[in-house]
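Peer 1: Have a look at this prediction, sequence included:
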Amino acid sequence: MIDIYKKSGSIESTVVGTVIALLATIIGALLSLASAWIASGILLSVTFITWALIQSELALWSTIIIYSLIPFGTLPFKFILTPTFLDITIATVYLVFFSQRLKSSRRPIVTTPAHTPIIIFILLSILSFILGSGNTVIGPNLLRKFVGYILNISMALIIVDQVHNKYILNRMIRIIILSGFAAAILGIGLYVAPTNLSELSLNYLSVFNYPSGNVLRYIEDNPANPLRAIGTSVDPNIFGGLLAIAGALLVPQTSANTPVFKHRFTSVLMLIVIITTLLLTYSRTAMSALLASIVFVAAIRNRKVLWILVAMILLILFLPLSQQYVSHFTDAIKGQDLATSMRLGEYKDALILISRYPAFGVGFGGTPDIDIYLGVSSAYLLLAEQVGLIGFSGFLIAITTVFVWGIKHKSDSLTNNCLSSQWLGIYGALVATTIIGVFDHYFVNLDFQSSQISFWVMIGLALSVTRISQELK
């Protein structure tokens, strides 16, 4: 190993070798100065970062796995701040990216038409944060969340650089689907298990700063109503959004000529499990978003997927819980349930806030007026509250650019058997997320880091698949 280290001329190898050389010293120091928990946590982090520097995709895979399976997990100790597992993996993604930029054999930085709008949106968000800093005390926790928010948006640009060929793209899609499938299996297991066992199991996660106590969720938070599947996502709507993305990626794989999994039956089986779990979340928005993504795929290219739409409708109609499920949907349409009534009130209050601070919003911490509040169950209204109509326009331009560029060059992807189903799945997932944003806020809410990163990962993959298709045509 020492000989290899000496012969290597790359800065990446120098960093890895230096870490290995210092590891023995770190072990001794940590065990003598800190508890076993802290020592173990730091050593595991160092080991992970070292490995990620060698295998650059590992950090991206780990980020996806963590936001799918333990999205709110933090280290079980406080070290200045309490970093989340996502903080560690995302920081590693950036460390890998910058270490690669220092290599003499580095690839040139790749840009797309969406890069400039995304960067402008980031700058507008920072400006709104600064202008709104007088509305609240900016403590370390708020600052950490906002920095994470900016890094999550920038992840789209990192993805474009890192996912630079069809093989890496396929591996990324497989990881997202498999992680979503694993989350679905876990969600079903916790749903069908006795409630006391499920609650006990979820309470064990409190060591990673998960909530404890009565953590199971019911419709309208009333235990007399049906239980909602949450997996390890704490909130059934967040869980539903995760499953909708994984399901949208899977839909075109069920009839693809060159699927990302060897057998189509594998894709069909995973899709059945994911849709079943999504039904159990009772997330009307996520289910509607997945249905819309199926219609999108059928309209663009593949009408074979309409059988999935028919199967989902039949599943909803004939499941034992179908009556309650249909009632849950119709109540929302009529505005008769508690959640819908609360949403309508939030929309009204949000419009009042936006009308008072239309340009740059009120920032991300609080509001200057005591009669209004920051928060609404709509990603778009929440963004307009935070960054104002100017920042919100920047966001819309960025997302529109992603869609327009992708649709403009869709024929390059759809005529390539290696990219066709991937393009349909990724843009179908984007359709799902944009619909979810109308009625839920978690893709832009500072408190939901996992949902933020999942959204911007999909933006990055959409840009990547279009760029790769341009290179292969």
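Peer 2: Sure, I can see it.

Peer 1: CA only for contacts and neighbour counts going forward, please
Peer 2: OK.

Peer 1: Where do the helices of the stretch 201-350 of the chain begin and end?
Peer 2: Chain-ordered helices for the stretch 201-350 of the chain, with DSSP state H, counting those that start in this stretch as the definition, fall at 236-250, 264-281, 284-300, 306-318, 322-334, 338-356.

Peer 1: Out of those helices, which one sits most buried?
Peer 2: With neighbours taken as mean count of other Cα atoms under 10 Å, the helices of the stretch 201-350 of the chain reach their highest mean count in helix 236-250, at a mean of 28.

Peer 1: From the contact counts, what lies against that helix?
Peer 2: The contact analysis (3 or more Cα pairs under 8 Å, 6 or more residues apart in numbering; DSSP states H and E) places helix 236-250 against helix 166-192, helix 264-281, helix 284-300, helix 420-439, helix 449-472.

Peer 1: To G241, which of those helices lies closest?
Peer 2: Nearest to G241 among the helices and strands packed on helix 236-250 is helix 284-300; the distance by Cα to Cα comes to 5.4 Å.

Peer 1: Run through who's touching the closest one.
Peer 2: Among residues not part of helix 284-300, those counted as contacts by Cα atoms under 8 Å, 6 or more residues apart in numbering are 237, 240-241, 244-245, 247-248, 251-252, 278-279, 303-306, 308-309, 328-329, 424-425, 428-429, 431-433, 435-436, 439-440.

Peer 1: re the thing from before, could you dump the helices and strands packed on helix 236-250 into JSON lines and include distance to Y347?
Peer 2: JSON lines is the format used below for the helices and strands packed on helix 236-250 (distance: least, Cα to Cα, whole Å):
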{"stretch": "helix 166-192", "distance to Y347": "31"}
{"stretch": "helix 264-281", "distance to Y347": "24"}
{"stretch": "helix 284-300", "distance to Y347": "16"}
{"stretch": "helix 420-439", "distance to Y347": "10"}
{"stretch": "helix 449-472", "distance to Y347": "21"}
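
Peer 1: want to compare, so here's the second one:
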Amino acid sequence: MLTTGYQRVQRLLFAPNPWARRAALGGILGLGALFIALFIGIVGPLLALAAAVALVGGLMILADTHWGFVALAAVVYLLPFGSLPVDIGFKPTFLDVALGALFFVWVFRLITGQERAFEASPLGLLVLLFIFMAIFSFARGLTYASANSYFVRRFAEILLGISLFFVAVNTVRTPDELSWVVRWLLLAGWGCALIAVIFYYIPQEWTVAILDRLARFDYPGGFGALRWIEDDPEGTMRAIGTAVDPNVLGGMLILVAGLLAPQLFAARRLLPRWLTALMLLTAVLALYLTYSRSALLGLATSLGLLAVLKYRRLIPLGLVGVLLLFLLPQTQDYVARLMAGLAGEDLATQMRFGEYKDALILISRYPLFGVGFTGVPDIDLYLGVSMLYLIMAENMGIIGLGIFLAVMVGFFAMVFSSWRQGYDPRLEAILLGSAGAVLGALVSGIFDHYWFNLAYPHMTVLFWLHVGLATATILIQRQQAQEPSLALQPVTVPSDAYQALEAPQGAERYTRQTPPT
């Protein structure tokens, strides 16, 4: 029946009579407009717009895997906690949809032979070992506390986030593909910073009204969504953007600024210099407005690495920034809070010290494999600490933490070894920017836990995406370095292959032994 109806519509659309063709086309357009109007009237304009964007985005991802990175960057930076208004036992998040679509298309193309051979990369074995260790620890932790759908879904998101390393390495294999992905990643990060700055400076009532509109996507609304230093509404407000938590926003902006900074001075840039400068200024301002001390230290480390290795002009810019921070009257409260944190005098830092002590007690009782991700076996213990490395040891034990540190040591060893061999300026800026961003994240992880936490799976996605893009850059550079050498190797062709060629009159037949042009 459906086939018959389709054939009738096809005959009408290609009928010899032009009036019949126009009537058929008009009828289809009219029915489509009626359907869209009914859909908007039933679900509302905001949900209808979201559905349209999801439909178009899904078709683009199916057509080209690289659009999946664009969708993922947009979700992670702009709506990281958004959920679909559909309940299927749980509410899928936009992150679930973006990750699922990207992995589905990549695996499907790999199975059907449309994608090139799987590339593990030099780090692949260690990353796989880290994933298997996480799965083992999760399964082992179920003996201490059962897992509901929330834990299972969030843990799956963490695993997909780590596995994104392999997707990046296997789908980003040319300089143009790498530039495409990084360019969109930078633009999405700038959007995140711009939203944070706008939300901070517009009246609070307007910010709350916008967040209330997002409440249908499970975003926190009302004035309770706003954040202040020491949770004091009479004090200084902290920027949150759509990241919900100011510290999480600060971590995201470390990656944005770290990846942007080399583009400002690179010989071959992904974006115009004026736009790059504007984007970097926006990201640094937004990070400052979070009042996240760990993010500030992470950013300083990231830019310091870039300045030492290559981009010396970052040094005077950094000095100007430090002078402004310590001399401007508007920043004195920030400086006082930073100094209090470094001295361990403020309440937040003292609470962190208490968490560190409790975490070390837990790790000492379950040192090898940790207690998993769902709960603790002892009533006097709890799971959670504001440090990436301690929470990883709580979840996966010393063994899991050791594997992660081995991955990071191998990553930076591979980056520095490859960089010293010389790079194309465009690839060099991407490589060093990604490495600086990862180092900044690792430094901020000394004081925060969101890079490996079930509550913030998008941060795991961002971290491993940058590791994967840096690794992909190294593999692309290696391929480019090998191709010219192969092309210049002399090729000996047997003389009998040229016996059919007639030499010029009076000349002897010849044998060619020259490199191909």
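Peer 2: Looks like it came in fine. Because the structure is predicted, anything quoted here is derived from the model rather than measured.

Peer 1: What does the superposition give as a TM-score?
Peer 2: TM-score for the superposed chains, counting by TM-score structural alignment, normalised by the length of the first structure: 0.89, backed by 443 aligned residues with a Cα RMSD of 2.1 Å.

Peer 1: Now render the helices of the stretch 201-350 of the first structure as CSV, adding distance to R467 of the first structure.
Peer 2: Supplementary listing: the helices of the stretch 201-350 of the first structure in CSV, determined by distance: least, Cα to Cα, whole Å:
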stretch, distance to R467 of the first structure
helix 236-250, 18
helix 264-281, 26
helix 284-300, 19
helix 306-318, 28
helix 322-334, 39
helix 338-356, 37
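
Peer 1: how about the helices and strands packed on helix 236-250 of the first structure, which one is nearest I80 of the first structure?
Peer 2: The closest of these to I80 of the first structure is helix 449-472. By Cα to Cα, the value is 19.6 Å.

Peer 1: Now do the closest one: which range of the second structure does it align onto?
Peer 2: For helix 449-472 of the first structure, the aligned range in the second structure is residues 457-480, judged by TM-score structural alignment.

Peer 1: For the matching stretch, buried residues please.
Peer 2: The neighbour-count check on stretch 457-480 of the second structure (16 or more other Cα atoms under 10 Å) flags 457-477 as buried.

Peer 1: What does T254 of the first structure correspond to in the second structure?
Peer 2: Match for T254 of the first structure (TM-score structural alignment): L264.

Peer 1: Spit out the contact partners of that match.
Peer 2: When contacts are counted by Cα under 8 Å, 6+ apart, L264 of the second structure touches 273, 276-277.

Peer 1: Of the residues you listed, just say which sits nearest to G41 of the second structure.
Peer 2: Proximity of the contacts of L264 of the second structure to G41 of the second structure (Cα to Cα) peaks at T276, which lies at 41.6 Å.

Peer 1: What distance do you get for G394 of the first structure to F360 of the first structure?
Peer 2: Taking Cα to Cα, to the nearest Å as the measure, G394 of the first structure falls 11 Å from F360 of the first structure.

Peer 1: can you check Q336 of the first structure too?
Peer 2: According to Cα to Cα, Q336 of the first structure stands 35 Å off from F360 of the first structure.

Peer 1: same deal with T47 of the first structure?
Peer 2: Relative to F360 of the first structure, and taking Cα to Cα, T47 of the first structure is found at 42 Å.

Peer 1: Provide a list of residues in contact with the residue mapped onto I168 of the first structure from the second structure.
Peer 2: For I168 of the first structure, the aligned position in the second structure is occupied by E177, per TM-score structural alignment. Counting by Cα under 8 Å, 6+ apart, E177 of the second structure makes contact with H66.

Peer 1: And for P233 of the second structure?
Peer 2: Neighbour list for P233 of the second structure: R227 [criterion: Cα under 8 Å, 6+ apart].

Peer 1: which position in the first structure aligns with it?
Peer 2: P233 of the second structure maps onto P223 in the first structure, with residues paired by TM-score structural alignment.

Peer 1: any idea how far Y325 of the first structure is from its match?
Peer 2: As judged by Cα to Cα, P223 of the first structure and Y325 of the first structure stand 16 Å apart.

Peer 1: for A289 of the first structure, same thing?
Peer 2: When Cα to Cα is applied, the distance between A289 of the first structure and Y325 of the first structure equals 16 Å.

Peer 1: Kindly report the same for T466 of the first structure.
Peer 2: Separation of T466 of the first structure from Y325 of the first structure (Cα to Cα): 38 Å.

Peer 1: ok, now G365 of the first structure?
Peer 2: According to Cα to Cα, G365 of the first structure and Y325 of the first structure sit 37 Å apart.

Peer 1: Equivalent analysis for T195 of the first structure, please.
Peer 2: T195 of the first structure sits 20 Å away from Y325 of the first structure, going by Cα to Cα.

Peer 1: try L131 of the first structure
Peer 2: As it turns out, when the distance is counted by Cα to Cα, L131 of the first structure lies 44 Å from Y325 of the first structure.

Peer 1: repeat for T111 of the first structure
Peer 2: Taken as Cα to Cα, the spacing of T111 of the first structure relative to Y325 of the first structure amounts to 45 Å.

Peer 1: And for L315 of the first structure?
Peer 2: Taking Cα to Cα as the measure, L315 of the first structure falls 11 Å from Y325 of the first structure.

Peer 1: so what's the residue positioned nearest the centre of the second structure up against?
Peer 2: When Cα atoms, centre = their mean is applied to the second structure, the residue found nearest the centroid is L462 (2.7 Å). If you count contacts by Cα under 8 Å, 6+ apart, L462 of the second structure has them with 76, 161, 252.
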